[in-house]
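For reference, the sequence and a predicted model appear below.
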Amino acid sequence: MKTYVWSVDKFVDNLKSYPQITQAAKFLKDNEVIAFPTETVYGLGGNAENSEAVAKIFAAKGRPSDNPLIIHIAEISQLEEFVSDVPQVAAVLMEKFWPGPLTIVLNKKEGQLSELATAGLPTVAVRMPDHPLALALIKASGLPIAAPSANQSGKPSPTLARHVHDDLNGKIAGIVDGGPTGVGLESTVIDCTNEIPVILRPGGITKEQLEAVIGEVAVDPALKNSETAPKAPGMKYTHYAPNAPLFLVSGSQTFLQKLVSEAQGEGLKVGVLTTKEAQDDYQADIVLACGQREKLESVAASLYETLRAFNEAEVGIIFSEIFPENGVGGAIMNRLTKAAGNRVITE
């Protein structure tokens, strides 16, 4: 399959009618799949109403089809097509955080969406992305768009079009290249179908931000207990992993450096994931700064690109510092823990 690449300036006027967007939207209407930028990561979109299109998403990613997908919309009115009710708490969150990196789980109308898109669940996860190209593409297609991250399943999510091309060239119809994404981590997922809303996946909107708007918010036990089956899109299987084994290190810089030296003594090419503040403090084959520790948003924005950079460097093992879990740090550690397969070395 030929994979078209359309470079589009997100600041162009009337994006919905822009030729490249029109062509990409036609592919979606024809039940092909297209990668496009959002403010979080690049998504791999297909017609959420058509099982043939949704099946192509799973096939391109190599992702098991028993995992629900997030449905992307461009206008609130689209909810009427496939959502049975919008609780007041959900309406408040939409007013405050949409468009933006917040996915809301609601009860669905039967018979409107592909059962593949919702994994046969009675609920549907929906968000409105805060990116002009994503919104223009959805509007031009006139469809609800099912879209997980546009990467090979299990690998770091893409924050650049070239990441998508590296993983999916020849497997999808096209890529809308809108430059780098912003937040860098997937959206927060919150279930609003119960009396107390529950965070199913941490992301760009923090628990503190949510509670400032709607009061008490619970956290899915599956985020801390690997034996509990998670309910959120993209959380059932191992994700975000670089090619080399990744170990999180809970301890001092001296302890981490000791681990590096021991691995080098075994003949391994060693990578260290740190921040700009400590980049010069380690002696390893590859030391990569992932943002600034004092600005965790910068760590989130750089995380997946940094993990992919270790692949390009062909390291044999990676040691990573850990980060405080306050604010967006919770989402960072969630992704790093999954990327490491829960491997933590404690001093």
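Arrived safely. Numbering: from 1, shown residues only.

C-alpha only now, for contacts and for neighbours.
Fine.

what's the nearest residue to Thr118 if we skip its chain neighbours?
Pro68 (4.6 Å; C-alpha to C-alpha, 6 or more residues apart in numbering).

Would you check how far apart Gly142 and Ser157 are?
Here the distance between Gly142 and Ser157 works out to 26 Å (C-alpha to C-alpha, to the nearest Å).

The spatially closest residue to Gln112 that is not a sequence neighbour: what's it in contact with?
Setting aside the residues directly before and after it, Gln112 is nearest to Phe82 in space (C-alpha to C-alpha, 6+ apart), at 5.5 Å. The neighbours of Phe82, taking C-alpha atoms under 8 Å, 6 or more residues apart in numbering as the test, are 108-110, 112-113.

Name only those of these that count as buried.
Listed as buried from the contacts of Phe82 are 108-109, 113; burial here means 16 or more other C-alpha atoms under 10 Å.

which one of those residues sits closest to Ala53?
Within the set of those, Leu113 lies nearest Ala53; the separation is 11.5 Å, counting by C-alpha to C-alpha.

then this one, side by side with the first:
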Amino acid sequence: MTITNVWHVQQAADDQLREELKEAAGSLKEGGLVAFPTETVYGLGADARSTAAVEKIFTAKGRPSDNPLIVHIADRTQLDELVLPYPQLAKALMDRFWPGPLTIVLPVRASALSPLVTAGLATVGIRMPDHRTALALLREAGCPVAAPSANRSGRPSPTTARHVLEDLEGRIDGIVDDGATGVGLESTVIELIGEHAIRILRPGGVTREALQQAAPRASIDSASAAELEAVPRSPGMKYTHYAPQGELELVQGEPEAVTAYIHRQTRAARQRGELTGVLAFEERLAGYEADCLLSLGSEDGLEEAAHLLYAALRDFDAAGVQRIWAECCSEQGIGAALMNRMAKAAGDRIVRL
């Protein structure tokens, strides 16, 4: 079993931050696995050029090898070494959203990265995280870093270093602990169809509306589930992800009907002796009866729900909850990404009333 170091950098002064990150970056340079915070979730990083290092990601996570990885960079000059010429539209989106939670799928240069990173595809997803510590670590490491979420495959993504330890302690070399992440959901992944079309492969922190505002002349659509199942050009789409240990069911409909349905289900489950959980918006949370009631915040502020989701799913696990019911939300703005992750966590068990 590997000894997992923890480098505490939250509230660290610049000198201390540099020293801690030198150690963490040294581990990456030597082919190690280092978890680190981004503005979205904690990522599990390895040198993207080294097949031996990237193999360790799949082993630690128990991740299928046909699932591509996102590469993180700290400077756009690194792109010249990694990818072939790309549309002007990509440059415009980088200008608007990098650093930030947007991954752009670009044509990869031959032999620039380990083939495990691309899952054998001719493209690679690249992003520049909007996080001081992540960028400092990437600069210190001096290499492109492949980094999926730092959790066991299928589990809720980690938004704190404690979550990473729960899943990966003894499996990785270290964790850079800089407190809780901000957005709470993974990056948006897009591919470009020429100069005037954007396809969303995975909704995330950059909304469809923000993309349209940044590229008003571009048409925007979303890849179908069938397309992504056949050839997963984006991580997080082919397999059940983000799932709690208890069975999760989403309930969609008018608030009164949703509340009544969840009441019936939790009562029946408790009579069977099952531990129950409800994940609901603050406006209705107090009206439910369950062994574990957790809030998604106000339904008028879905950014908070995105921030709270993965931690809530892990809290249900900690409480030993066996059956969970969750309210759905609008799919406008960040709600599209939130519902995408909730549906994945529920294995697409959605009751529509």
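Happy to help now that I have it. Computed from a prediction, not measured in an experiment: that's the story for all the values here.

Need the contacts of Phe82 of structure 1 in a markdown table (columns: secondary structure and distance to Ser252 of structure 1).
Rendered in a markdown table, the data for the contacts of Phe82 of structure 1 read as follows (DSSP: H, G, I helix; E, B strand; the rest coil; distance: C-alpha to C-alpha, whole Å):
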| residue | secondary structure | distance to Ser252 of structure 1 |
| --- | --- | --- |
| Lys108 | strand | 49 |
| Lys109 | coil | 52 |
| Glu110 | coil | 53 |
| Gln112 | coil | 54 |
| Leu113 | coil | 50 |
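
Show me the contact partners of the host helix or strand of Ala140 of structure 1.
Assigned by DSSP states H and E, Ala140 of structure 1 falls within helix 132-141. With C-alpha under 8 Å, 6+ apart as the contact definition, helix 132-141 of structure 1 has outside contacts at 8, 10-11, 15-17, 21-22, 24-26, 28-29, 36-38, 72-74, 128-129, 144-145, 178.

related to what we said a few turns ago, can you tell me which of the contacts of Phe82 of structure 1 stay in contact in structure 2?
Among these, those whose aligned partners also touch in structure 2, counting by both residues aligned by TM-score structural alignment, their matches' C-alpha atoms under 8 Å, are 108-109, 112-113.

Next one: the closest residue to Thr38 of structure 2 other than its chain neighbours from Asp291 of structure 2, what distance?
Using C-alpha to C-alpha, 6+ apart and skipping the chain neighbours, the partner closest in space to Thr38 of structure 2 is His131 (5.4 Å). Spatial separation of His131 of structure 2 from Asp291 of structure 2 under the definition C-alpha to C-alpha is 37 Å.

now swap in Glu19 of structure 2 and tell me
Using C-alpha to C-alpha, one obtains 45 Å as the distance from Glu19 of structure 2 to Asp291 of structure 2.

How about Ala269 of structure 2?
When distance is defined by C-alpha to C-alpha, Ala269 of structure 2 is 11 Å away from Asp291 of structure 2.

can you check Ile175 of structure 2 too?
Here the distance between Ile175 of structure 2 and Asp291 of structure 2 works out to 33 Å (C-alpha to C-alpha).

the more surrounded of these two?
Applying other C-alpha atoms under 10 Å to Ile175 of structure 2 and Asp291 shows that Ile175 carries more neighbours, namely 28 against 16.

burial measure for the closest residue to Asn31 of structure 1 other than its chain neighbours, as a count.
Closest residue to Asn31 of structure 1 in three dimensions, ignoring its sequence neighbours and counting by C-alpha to C-alpha, 6+ apart: Ala53, at 4.7 Å. The number of residues packed around Ala53 of structure 1, counting by other C-alpha under 10 Å, is 25.

Identify the residues contacting Ala53 of structure 1.
Residues near Ala53 of structure 1 by C-alpha under 8 Å, 6+ apart: 31-33, 46-47.

Then Leu116 of structure 1?
The neighbourhood of Leu116 of structure 1, defined by C-alpha under 8 Å, 6+ apart, consists of 51, 54-55, 65-66, 68.

quick one: which of these sit in helices?
Among the contacts of Leu116 of structure 1, the residues falling in helices (DSSP state H) are 51, 54-55.

any chance of the residues you listed in CSV, with neighbour count too?
What follows is those, written out as CSV (neighbours: other C-alpha atoms under 10 Å):
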residue, neighbour count
Ser51, 17
Val54, 26
Ala55, 18
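
Adding distance to Asn243 of structure 1, write the residues you listed out as JSON lines.
Shown next, in JSON lines, are those (distance: C-alpha to C-alpha, whole Å):
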{"residue": "Ser51", "distance to Asn243 of structure 1": "32"}
{"residue": "Val54", "distance to Asn243 of structure 1": "27"}
{"residue": "Ala55", "distance to Asn243 of structure 1": "26"}
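
ok, those vs Val217 of structure 1, which is closest?
Taking C-alpha to C-alpha as the measure, Val217 of structure 1 lies nearest Val54 of these, at 31.6 Å.
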